[in-house]
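*Asks:* Give me a 3D structure for the following:
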Amino acid sequence: MTAPHSFVSQRLRAVGTALLLWSALFASSQAATATEVLVITDSAHPVQVAAGARVIELDLPARIEAELAAGLPTDPARASVIVQQRLREGGQDLQRRIGRAYQDVADAWGLGIAKVPAVVVDRRYVVYGESDVARATARIETYRRTQP
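*Replies:* Next up, the predicted model:
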């Protein structure tokens, strides 16, 4: 006959094992579906973006700079005053937009993107030249399922 504390200990161990297995299964299913999708492109290469994808436009910093420089006089001093005024009027939203645009370019550069459009999943898999993001991610998912 087993002692009562031994029985309780075995039950607690069984419940603990079941919880551990459940949490491991839950974590692995979350990892399989929690993917980051980056779309790297520019204004010359339009893409059909899927929901949840982060779009990086490599020429966005230049387009923002062109907005700021539009119609500036040739006199550098006057041009500087106008640009400073435009920056002030744009406020924090414009500053965030500029910062994000340059950070996006740095992120794409850090990934080693060679051409656009590029669809990158989990910063590990890339499909080049596909303008339909859903089709590109489907190709990546098919590849991932076939790899051990």
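*Asks:* From now on I want contacts and neighbour counts done on CA atoms only, so please keep to that.
*Replies:* OK.
*Asks:* Quick one: distance of the lengthiest helix in the chain to the chain centre.
*Replies:* Of all the elements of type helix in the chain, the one with the most residues (DSSP state H) is helix 76-111. Put simply, helix 76-111 sits 21 Å off its chain's centre (Cα atoms, centre = their mean, to the nearest Å).
*Asks:* Can you give the distance of whichever helix or strand comes after that helix from its chain's centre?
*Replies:* Using DSSP states H and E, the helix or strand that follows helix 76-111 in sequence is strand 118-121. Here the centre of strand 118-121 is set off from its chain's centre by 9 Å, with Cα atoms, centre = their mean.
*Asks:* Show me the contact partners of strand 118-121.
*Replies:* Here strand 118-121 makes contact (Cα atoms under 8 Å, 6 or more residues apart in numbering) with 35-41, 126-130, 133, 136-137, 140.
*Asks:* Tell me the first helix or strand C-terminal of it.
*Replies:* Next in sequence after strand 118-121, counting helices and strands by DSSP H and E, comes strand 125-128.
*Asks:* for that following strand, which positions count as buried?
*Replies:* By neighbour count with 16 or more other Cα atoms under 10 Å, strand 125-128 contains the buried residues 126-127.
*Asks:* if we look at it, which residues are touching it?
*Replies:* The list of residues contacting strand 125-128 from outside it, by Cα under 8 Å, 6+ apart, reads 115-120, 136, 140.
*Asks:* got a markdown table for those, with distance to Ala77 and neighbour count too?
*Replies:* Putting those into a markdown table (distance: Cα to Cα, whole Å; neighbours: other Cα atoms under 10 Å) gives the following:
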| residue | distance to Ala77 | neighbour count |
| --- | --- | --- |
| Lys115 | 39 | 10 |
| Val116 | 38 | 21 |
| Pro117 | 39 | 24 |
| Ala118 | 41 | 23 |
| Val119 | 43 | 31 |
| Val120 | 44 | 26 |
| Ala136 | 49 | 20 |
| Ile140 | 52 | 17 |
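*Asks:* let's see this one next to it:
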Amino acid sequence: MNATMRRLVALLVCATPLPPVQAQEQVEVFQLGTQQISGTGTARVYHVDGMERMTAPLSAGLPSDPVQAEAVARRRFEALTDTDRQAIGASAQGLTAAMQYRLAKVPAIVFDGAAVVYGVENVDQARAIYRTWRARGGR
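*Replies:* The predicted structure follows:
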């Protein structure tokens, strides 16, 4: 391809209008382990009761003697797998985020860190509510 043809192709490419890009909302889902939220797709999902569910077995049936209880709890904690530790860390992150957003209940679906839809168990339905709110001048 000669230089003139390359310039022509470059001009055509630059002059071609592109379709508008719709920004993808940042979506965070806060739920209990017993709740089923559909359509989570790429959303960040937090189980706000995950820490409690993961740590309950660590303290179950501990001896009444504090020294013995500490030893048993330490052994249980050391026996946790990396996956268990990551799940506990993710649950702690979720609790921290829920507190920062001052969420009142779950399920809660947070969009762009700025708007929350409560009580909806389908992300697509919550997204429609959010977009309607935004279209009406929300923010």
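*Asks:* sorry, back to before: quick check: the farthest pair among the contacts of strand 118-121 of the first structure?
*Replies:* Greatest spacing in these, by Cα to Cα: Thr35 and Gly129 (20.3 Å).
*Asks:* Regarding Ile56 of the first structure, which helix or strand does it belong to?
*Replies:* Using DSSP H and E, Ile56 of the first structure falls within strand 54-57.
*Asks:* Read off where that strand ends up in the second structure.
*Replies:* Aligned using TM-score structural alignment, strand 54-57 of the first structure spans residues 44-47 in the second structure.
*Asks:* Have a look at how far, on average, the matching stretch is from the first structure.
*Replies:* Superposed on the first structure, stretch 44-47 of the second structure shows a mean distance of 1.7 Å to its aligned residues (mean Cα distance after the TM-score superposition for the first structure).
*Asks:* what about that stretch, distance to the chain center?
*Replies:* On the basis of Cα atoms, centre = their mean, stretch 44-47 of the second structure sits 4 Å off its chain's mean C-alpha point.
*Asks:* Next one: Lys105 of the second structure from Val117 of the second structure, what distance?
*Replies:* 10 Å (Cα to Cα, to the nearest Å).
*Asks:* cool, Ala15 of the second structure as well?
*Replies:* Distance, Ala15 of the second structure to Val117 of the second structure, using Cα to Cα: 41 Å.
*Asks:* For Pro57 of the second structure, what is the corresponding residue in the first structure?
*Replies:* Matched across to the first structure, Pro57 of the second structure falls on Glu67, judged by TM-score structural alignment.
*Asks:* Neighbours of that match, how many?
*Replies:* Neighbourhood size, Glu67 of the first structure [other Cα atoms under 10 Å]: 12.
*Asks:* Pull the contacting residues for it.
*Replies:* Applying Cα under 8 Å, 6+ apart, no residues qualify as near Glu67 of the first structure.
*Asks:* Distance-wise, check it relative to Arg86 of the first structure.
*Replies:* Using Cα to Cα, we find Glu67 of the first structure at a distance of 9 Å from Arg86 of the first structure.
*Asks:* Over to Thr142 of the first structure?
*Replies:* Distance from Thr142 of the first structure to Arg86 of the first structure, by Cα to Cα: 48 Å.
*Asks:* higher neighbour count, those two?
*Replies:* The neighbour count for Thr142 of the first structure versus Arg86, taken as other Cα under 10 Å, is higher for Arg86 (15 against 11).
*Asks:* Can you name the residues that contact the residue positioned nearest the centre of the second structure?
*Replies:* Nearest residue to the geometric centre of the second structure (Cα atoms, centre = their mean): Arg44, 2.2 Å. Listed by Cα under 8 Å, 6+ apart, the contact partners of Arg44 of the second structure are 27-29.
*Asks:* Rebuild those residues as a markdown table, extending it with distance to Gln36 of the second structure and secondary structure.
*Replies:* Formatted as a markdown table, these follow (distance: Cα to Cα, whole Å; DSSP: H, G, I helix; E, B strand; the rest coil):
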| residue | distance to Gln36 of the second structure | secondary structure |
| --- | --- | --- |
| Val27 | 16 | strand |
| Glu28 | 14 | strand |
| Val29 | 11 | strand |
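*Asks:* Right, I'll call it a day here.
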